[in-house]
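*Asks:* Predicted structure and sequence below. I'll ask about it afterward.
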Amino acid sequence: MADREIGTVKWFDRKKGYGFITRDGQDDVFVHYSAIQSEGFKKLQEGDRVEFLVEERDKGLQAVNVTLIPAEDQG
């Protein structure tokens, strides 16, 4: 099983439902709203810290099983 990674949301377009996450020390990775694990409306905001897995898809690397790291757990 792959290790979960931590990164920061670079940008996320709520209307289009996708964006990019800057991985700590690595290339950015695409994120689709369907990969966000949360209740209600699934969205991310620029600067959010997230934990996720990375999978190789047809169009490149994509973040999956994305969870928001609560502010109180960010250090």
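*Replies:* Here it is on my side, so go on.

*Asks:* drop to CA atoms for contacts and neighbour counts, all remaining ones
*Replies:* OK.

*Asks:* just the strands in the chain please.
*Replies:* Secondary structure of the chain (DSSP state E): strands at 5-13, 18-23, 29-32, 49-57, 60-68.

*Asks:* these two touch, right, residue 63 and residue 52?
*Replies:* Yes. Counting by CA atoms under 8 Å, residue 63 touches residue 52, with 6.1 Å between them.

*Asks:* ok, residue 43 - how many residues close by?
*Replies:* Number of residues near residue 43 (other CA atoms under 10 Å) recorded here: 19.

*Asks:* Please apply the same query to residue 35.
*Replies:* Neighbours of residue 35 (other CA under 10 Å): 17.

*Asks:* Show the contacting residues for it.
*Replies:* Counting by CA atoms under 8 Å, 6 or more residues apart in numbering, residue 35 makes contact with 63-66.

*Asks:* put this beside the first:
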Amino acid sequence: MAEGTVLWFNSEIGEGAIQPDGWISPSMPSHRRTWWRRRRSSSESSVEPVEIYVHYSQIQMRGYKELNAGQRVSFAIERRPNGSLVATTVTPLGPWIDPL
């Protein structure tokens, strides 16, 4: 299970993004570079972290399932056939949450 911070979550549509902890340098082996994507500008190349998509159906808690920006969570990561990363079994961390 990975841990990270919720970047944003729209409770009206039940979707958001998580930024995982433990960013790996692009100089690491390719199997550990899945956290990064390269973005090239006209003058230089830079590296920015990947946002992991989260859907409310994957939030493991009782009651109304929503997350707040800045909230800490643990989660598993799956890769979709199109290559995008999706958070599954998302569990909010902290004493104020009552997980299942």
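*Replies:* Sure thing, it's come through. Note that the coordinates shown come from a computational prediction; the quantities given were computed from them, not determined experimentally.

*Asks:* Residue 47 of structure 1: which of the contacts of residue 35 of structure 1 is nearest?
*Replies:* Sorting those by how near they are to residue 47 of structure 1, with CA to CA, puts residue 66 at the top with 14.4 Å.

*Asks:* and that closest one, what pairs with it in structure 2?
*Replies:* Residue correspondence to structure 2 (TM-score structural alignment): residue 66 of structure 1 is matched to residue 90.

*Asks:* Was I right to think that match contacts residue 71?
*Replies:* No. Between residue 90 of structure 2 and residue 71 there is no contact under CA under 8 Å: 11.6 Å.

*Asks:* circling back to that earlier point, tell me the buried residues within the contacts of residue 35 of structure 1.
*Replies:* The neighbour count (16 or more other CA atoms under 10 Å) marks 63-64, 66 as buried among those.

*Asks:* Let me know the closest of the residues you listed to residue 41 of structure 1.
*Replies:* Taking CA to CA as the measure, residue 41 of structure 1 lies nearest residue 66 of these, at 13.9 Å.

*Asks:* The closest one touches residue 50, doesn't it?
*Replies:* Yes. At 6.6 Å, residue 66 of structure 1 counts as touching residue 50 under the criterion of CA under 8 Å.

*Asks:* Nearest spatial neighbour of the spatially most central residue of structure 2, chain-adjacent residues omitted?
*Replies:* Structure 2 has residue 18 as the residue nearest its centroid, 2.8 Å off, counting by CA atoms, centre = their mean. In space, and not counting its chain neighbours, residue 18 of structure 2 is closest to residue 6: 4.4 Å by CA to CA, 6 or more residues apart in numbering.
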